[in-house]
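Novice: Sharing a model that was predicted from the sequence below.
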Amino acid sequence: MRRLTALCLALALPASLSAQEEAADFDVSFAGIRGGTLSIRATEADGAYQAVGTAATSGLVGGLFSLKTEARASGRVQGNTYDPAAYDEVTVERGERKTKQIRFQGGYPAVTQDPPDTKRRSFHADGKDFPAAVDPMTGLYALLRARPAALACNLDISTYDGREVHRIRLGGGRMDGARHVCAGQYIRVAGYRQKDLADASMRDFVVIYDTSRGEPWPVVEVRARTSYGNMVFRRR
C-alpha cells in the first residue's frame, strides 16, 4: 500500500502569465473501495518544469492506514524527455514524519533521507547505476499530464526512489468514442530480490485521455490490476 500511495503525488505552484499551467484532482479506489486522493498542479515555461504533489489515503483505507505524501520536483523538459534537477518529499505515516531529497549531481540521482534508511538491503539499487532515471514526482507528472496526440501514447521513462527502479512505458493507442486508450506497463527493473523482479501483479495498466475538447488531451482515468484488486484513478 505504501508503494502505491507513494506513486500518487500532486502539485501547487505560483502562477505565471507566460507559463503553461496544469491542475488535476483524482479519486483513487481499490477494488471499488475509495482508497485515496491525488491532486496535480504543474507549471512549465521556457523548457523548465516545476511540479508539487500531494497524495493521501482516505475513506475505508484511510481509516485503516493513515499516509500522506507531498513532493516537489523541478528540472528541464523537451517533449517526453525529462532532465530533473531536484526532488523533495515529506511523508507522514501514522503520525511519523519522514523527509527525502534527491539531487541529480552530474546526472546521477543522489538520495538523502531523515531519518536515514535503516532498512536498506544489499539488493536495493544504487542511483549511480541508473543515470537516466528520474525522480518519482517527475515520473508521475510525465504519466498524468495532458499531452498532444503525438506524445500521448509515446512514453518510456525510468524512475528511482532511493531503493527501486521502475520503467514506465506507454504505447499503441486506440479510440473509444471520445476517449483515447493507451496500453501501459510498470516494470520492475532493479532494487528487488531476484525472485521478485518478475512479479507482474501491477505490470499492465491503461491510461485514458479525453479528446472531446481538442489538444492537449487531459488524462481522465488510469486503471491497473494490483494485489489489492483493480486500482482506478478517476479525474473529478
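Specialist: The structure has been received and is ready for your questions.
Novice: Please count neighbours and contacts with C-alpha atoms only from this point.
Specialist: Will do.
Novice: Strands of the chain, start to end?
Specialist: Applying DSSP state E to the chain gives strands spanning 20-30, 33-45, 48-57, 67-78, 81-93, 96-105, 108-114, 155-160, 165-176, 179-190, 204-210, 219-226, 229-235.
Novice: Second structure follows, compare the two:
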Amino acid sequence: MSKLFARIRPALSRPTAPLRRIGRATGALVLAGLVLPASASAQEQENFAFDITYGPLTVARISVASREGGNSYAVAADIRATGLAAAFARVNFTMNAQGYFGSPSLHATSYRETVDTGQRQSSVDMVWQSGTPVIRSQVAGTGSATPVPPSRGRGAVDPLTAMYRLARARPEGELCNWNASIYDGARLAAVALGPPSRQGDMITCNATHRRLEGFPADDLGRFPAFNFTATFRPAGDGLWHLTEVASATIYGTVRMERRN
C-alpha cells in the first residue's frame, strides 16, 4: 500500500498541478482484472476496499482480495478511478503476488504487474530464488532513470506484498515497528513503521516511504521520502486491521479510508 499511496502524492504536491494531473496520478493507481492464482490452496479468504480521497473528492477505490492457506498467501488488487478523476484517467494497472509467512514478516515468491497509463506501458513478471528476485519477463516503461538490477533487490518484497502486510488483519504486536525493502523490477524503495500509539480502540503509527534507487534524479531531489500515518482498529477475534492511511500535502490531506 505504501508504494501506491506514494505514487499519488507527488502530483498533488506540485503548486501548479491542475485537475488533470490529479487524474493522471490517480490513473497510476488504477488496476483492472482482479485475479487470484488458481494454485493458491486457500483456507481463509478476505476481501476489503479503500477509498482514496483528496480534500472533498474521492478520486479512486482500491479493492483487495487475498487467500491464505497453511504458511502461504496469494493477493490481488483492483484500483479504479472514481468520480471526476475518472474522466481524466485512462489507465489499467494489475498486480498479483504470492509468498509465505515469516515471523511475522512476509516473503515474496512471485509478482506480476501490468501498467497501461495511456502514456506509458510496462509489465514485469518476477519470481524469488533464495531471497533474490529474478525477472522472467519485462516490458520497461519510458523514463530517464536506470533500472535497478534484480541483485540489488535481495531481501526485498514486491509492492503488493508490502501493501498486504500493512493492510491485512493481524495481532496488535505486529501492526507497527517494522520495515521492509520494496523492489518492483526497476526501482528500489523502503518503508519503515515506527512504534504504536494507542487511544482506546485505535492504534496509530507514523511511517515513511523512502525512494532509494531507480527513480529520476529530479524526483529523488524533490520527493525523496513521504511521511504518512497508519491507523488500525479491531477486526475481531483479537486481530486488528488497517482502516486509514493519511498524508499531509500543501493542498491538504490525502487519505486512504477503509470501506469494509
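Specialist: Structure received. On a predicted model such as this, the values are computed, not experimentally measured, just so you know.
Novice: TM-score for this pair?
Specialist: Here the TM-score for the pair of chains, by TM-score structural alignment, normalised by the length of the first structure, is 0.84; 234 aligned residues with a CA RMSD of 3.1 Å.
Novice: if we can go back for a sec, so which of the strands of the first structure is the most surrounded?
Specialist: Across the strands of the first structure, averaging neighbours per residue (mean count of other CA atoms under 10 Å) puts strand 48-57 on top, at a mean of 24.
Novice: So what does residue 45 of the first structure match up with in the second structure?
Specialist: Aligned by TM-score structural alignment, residue 45 of the first structure pairs with residue 69 of the second structure.
Novice: wait, what's in contact with its match?
Specialist: Neighbouring residues of residue 69 of the second structure by CA atoms under 8 Å, 6 or more residues apart in numbering: 40, 41, 42, 43, 44.
Novice: ok, those residues in the first structure: which stay?
Specialist: Shared with the first structure under both residues aligned by TM-score structural alignment, their matches' CA atoms under 8 Å, the contacts from these are 42, 43, 44.
Novice: biggest helix in the second structure, by residue count?
Specialist: Counting by DSSP state H, the longest helix found in the second structure is helix 2-13.
Novice: Please tell me how far the residue most central in space within the first structure sits from residue 110 of the first structure.
Specialist: Nearest to the geometric centre of the first structure sits residue 140, at 2.4 Å (CA atoms, centre = their mean). Relative to residue 110 of the first structure, residue 140 of the first structure is positioned 19 Å away (CA to CA, to the nearest Å).
Novice: Could you do residue 154 of the first structure as well?
Specialist: For residue 154 of the first structure, the distance to residue 110 of the first structure (CA to CA) stands at 28 Å.
Novice: Please apply the same query to residue 56 of the first structure.
Specialist: Distance of residue 56 of the first structure to residue 110 of the first structure, given as CA to CA: 26 Å.
Novice: now do residue 197 of the first structure
Specialist: From residue 197 of the first structure to residue 110 of the first structure the distance is 23 Å (CA to CA).
Novice: The closest residue to residue 120 of the second structure other than its chain neighbours: what's it in contact with?
Specialist: Leaving aside its chain neighbours, residue 120 of the second structure sits nearest to residue 141 (5.9 Å; criterion: CA to CA, 6 or more residues apart in numbering). Applying CA under 8 Å, 6+ apart, we find residue 141 of the second structure in contact with 120, 121, 122.
Novice: ditto for residue 229 of the first structure
Specialist: Per CA under 8 Å, 6+ apart, neighbours of residue 229 of the first structure: 30, 31.
Novice: again, 10 Å this time
Specialist: For residue 229 of the first structure, the contact set (CA atoms under 10 Å, 6 or more residues apart in numbering) comprises 29, 30, 31, 32, 33, 201, 202.
Novice: which two of the residues you listed lie the greatest distance from each other?
Specialist: 33 and 201 (18.6 Å; CA to CA).
Novice: doesn't residue 112 make contact with residue 127 of the second structure?
Specialist: Yes: judged on CA atoms under 10 Å, residue 127 of the second structure makes contact with residue 112 at a distance of 8.9 Å.
Novice: Need the overlap of contacts for those two.
Specialist: The contact sets of residue 127 of the second structure and residue 112 overlap at 97, 98, 135, 136, 158 (CA under 10 Å, 6+ apart).
Novice: now the residues you listed in JSON lines, with distance to residue 90 of the second structure?
Specialist: Output for those, formatted as JSON lines (distance: CA to CA, whole Å):
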{"residue": "97", "distance to residue 90 of the second structure": "24"}
{"residue": "98", "distance to residue 90 of the second structure": "28"}
{"residue": "135", "distance to residue 90 of the second structure": "27"}
{"residue": "136", "distance to residue 90 of the second structure": "27"}
{"residue": "158", "distance to residue 90 of the second structure": "24"}
